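Enquirer: This is a predicted model, with the sequence first.
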Amino acid sequence: MSLKKAGFLIVVILLIDQISKLYIKTHFSLGEEIEVFDWFKILFVENEGMAWGTKIPGEYGKLALTLFRLAAIVGIGYWLWDSVKKGGSRILIVSIALIFAGAFGNIIDSVFYGVIFNDSYGQVASFLPEAGGYSSLFHGKVVDMLYFPLWKGYLPEWMPFWGGKYFTFFEPVFNIADSAISVGVVMLLFFNKRAFPKEKKSEDKLD
């Protein structure tokens, strides 16, 4: 697979990701939701940290996280370029491209959204507000909106630790970029042998 085709895939994912985020940010207030099905809702939340809302504590925690993501993007980008250059398998290149696109999509939020939007608390945010954004460069929040509460209910009492507690599966809210990363990682795990084929050693001919 050529770098041009991988780049096209990345651009398509980035466009879908950013268009969906821009729409949610400029049409929903924080916490607003639309029920599509019982098991699927559009729910606007903002993620200040990593997966599952995990944060790095401290004054510079958010900045450190964003800089780490930028460094990771560079590393993933090099991995993609190197894999294409070395004639890597299609599965490998598509997987890396998906991971790169997803990581890049969330980086855009982290770097720019704090500057180009005002906050969404009790209101629909404005794009490029006159009064300025809700934060500074590198301190933006990632926009999430895809929510799949496939099952809700109380767990059986006999279950250790969580017995009798109310549980929702699947509780995390995510976005297109997160989905791309997840699909890329799953492809690498499930198609590992096809992604990283071992070179066949030529057998020595007997005289």
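Expert: Sure thing, it's come through.
Enquirer: going forward, measure contacts between C-alpha atoms and count neighbours the same way
Expert: Will do.
Enquirer: what's downstream of the longest strand anywhere in the chain, the next helix or strand?
Expert: Ranked by number of residues, the top strand in the chain under DSSP state E is strand 40-47. As assigned by DSSP states H and E, the chain's next helix or strand after strand 40-47 is helix 61-85.
Enquirer: which helices and strands sit right next to that next one?
Expert: helix 90-108 (3 or more Cα pairs under 8 Å, 6 or more residues apart in numbering; DSSP states H and E).
Enquirer: Now do the helix it packs on against helix 61-85, angle only.
Expert: On the basis of axes from the mean of the first three to the mean of the last three Cα atoms, to 10 degrees, helix 90-108 is oriented at 150 degrees to helix 61-85.
Enquirer: hold the first one in mind and look at this next one:
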Amino acid sequence: MATKKKSSISTVHKSSADMTPWLGIAFIIILVDQLTKITVNKLFTYGETRPVTDFFNLVLVYNPGAAFSFLGDQGGWQRWFFTAIGVVAIGFMLYMLKRHPGQRLFCWALALILGGAVGNVIDRIAYGHVVDFLDFYWRGWGHFPAFNVADIGISIGAFLFIVDELRRVNKN
């Protein structure tokens, strides 16, 4: 009986240890995301734009909605709606990381998305909106919606999910 108890404890400890690198990646995304947002908030006034290249500006804008300002013009309820979705997604990603810590590409994707989700949830709770500041554009084609480091993590993670799934499908 003591042996069974010991093995289940070591299994839980091993599972937590297996998650450590993935949580570390998520933490790096959160840290870089929050540090860049704090810096831009301190150095820019709302709406201020600073050209960097002929296709890239730094700009301070706020997004009270979701991607591409979806529902951004609503009365404020969307702040808590998107926060709740983010918290549920964070919980699910932690659960999936715990269950599949050895699936490297899958966990890279989850870790990047997790870091991005936490970064944007922090913004929604702290400010009531997400802070965006990276503004890319191409000549007369207009500007891509401004985004942030958290969004980069989410986008790269989503791409890695697709690659992981395609690899999985091609194995069968």
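Expert: Done, it's in. Nothing here was measured: the structure is a model prediction, and the numbers come from that model.
Enquirer: follow-up on the earlier one: give the aligned range of the longest strand of structure 1 in structure 2.
Expert: Taking TM-score structural alignment as the measure, structure 2 aligns residues 56-63 with strand 40-47 of structure 1.
Enquirer: Excluding sequence neighbours, find me the nearest residue to the spatially most central residue of structure 1.
Expert: Nearest to the geometric centre of structure 1 sits D178, at 2.2 Å (Cα atoms, centre = their mean). Distances taken as Cα to Cα, 6 or more residues apart in numbering place G102 nearest to D178 of structure 1, at 5.8 Å, with adjacent residues excluded.
Enquirer: What distance do you get for whichever residue in structure 2 pairs up with the one you found to V52 of structure 2?
Expert: Aligned against structure 2 by TM-score structural alignment, G102 of structure 1 finds its counterpart in G116. Plainly put, G116 of structure 2 is 24 Å away from V52 of structure 2 if you go by Cα to Cα, to the nearest Å.
Enquirer: higher neighbour count, these two?
Expert: G116 (29 against 10; other Cα atoms under 10 Å).
Enquirer: Pretty sure that one sits against I156.
Expert: No: the criterion here is Cα atoms under 8 Å, and G116 of structure 2 misses it with I156 at 10.1 Å.
Enquirer: on that earlier part again, mind listing what the residue nearest to D178 of structure 1 touches?
Expert: By Cα atoms under 8 Å, 6 or more residues apart in numbering, G102 of structure 1 lies in contact with I13, L14, I176, A177, D178, S179, A180, I181.
Enquirer: Could you rerun that using 7 Å?
Expert: Contact analysis of G102 of structure 1 by Cα atoms under 7 Å, 6 or more residues apart in numbering lists A177, D178, A180, I181.
Enquirer: show me what contacts K37 of structure 2?
Expert: K37 of structure 2 makes contact with V131, according to Cα under 7 Å, 6+ apart.
Enquirer: Report how many residues lie close to the equivalent of I162 of structure 2 over in structure 1.
Expert: The alignment partner of I162 of structure 2 in structure 1, by TM-score structural alignment, is L189. By other Cα under 10 Å, the residues close to L189 of structure 1 number 11.
Enquirer: how far away is L189 of structure 1 from N106 of structure 1?
Expert: Between L189 of structure 1 and N106 of structure 1 the distance is 22 Å, computed by Cα to Cα.
Enquirer: Please apply the same query to W52 of structure 1.
Expert: Distance check for W52 of structure 1 against N106 of structure 1: by Cα to Cα, it reads 14 Å.
Enquirer: Can you give me every residue that contacts the alignment partner in structure 2 of G7 of structure 1?
Expert: Matched by TM-score structural alignment, G7 of structure 1 corresponds to L23 in structure 2. Taking Cα under 7 Å, 6+ apart, we find L23 of structure 2 in contact with A111.
Enquirer: Which secondary structure state does L23 of structure 2 sit in?
Expert: Put simply, L23 of structure 2 is helix when judged by DSSP: H, G, I helix; E, B strand; the rest coil.
Enquirer: ok so, going back, the aligned residue in structure 2 for the residue nearest to the centre of structure 1: which element?
Expert: Under the alignment (TM-score structural alignment), D178 of structure 1 pairs with D151 in structure 2. Using DSSP H and E, D151 of structure 2 sits within helix 149-171.
Enquirer: Which residue, other than its chain neighbours, is closest to Y113 of structure 1?
Expert: G140 (4.9 Å).
Enquirer: any idea whether the one you found is helix, strand or coil?
Expert: Assignment for G140 of structure 1 (three-state DSSP): coil.
Enquirer: quick one: it from V183 of structure 1, how far?
Expert: As defined by Cα to Cα, G140 of structure 1 lies at a distance of 25 Å from V183 of structure 1.
Enquirer: of the two, who's got more company?
Expert: More neighbours surround G140 than the other of G140 of structure 1 and V183, with 29 against 17 (other Cα under 10 Å).
Enquirer: Can you give me every residue that contacts the more buried one?
Expert: For G140 of structure 1, the residues meeting the contact criterion (Cα under 7 Å, 6+ apart) are D109, S110, V111, F112, Y113, G114.
Enquirer: hang on, isn't K141 of structure 1 packed against S110?
Expert: Yes: using Cα atoms under 7 Å, K141 of structure 1 is in contact with S110, at 5.4 Å.
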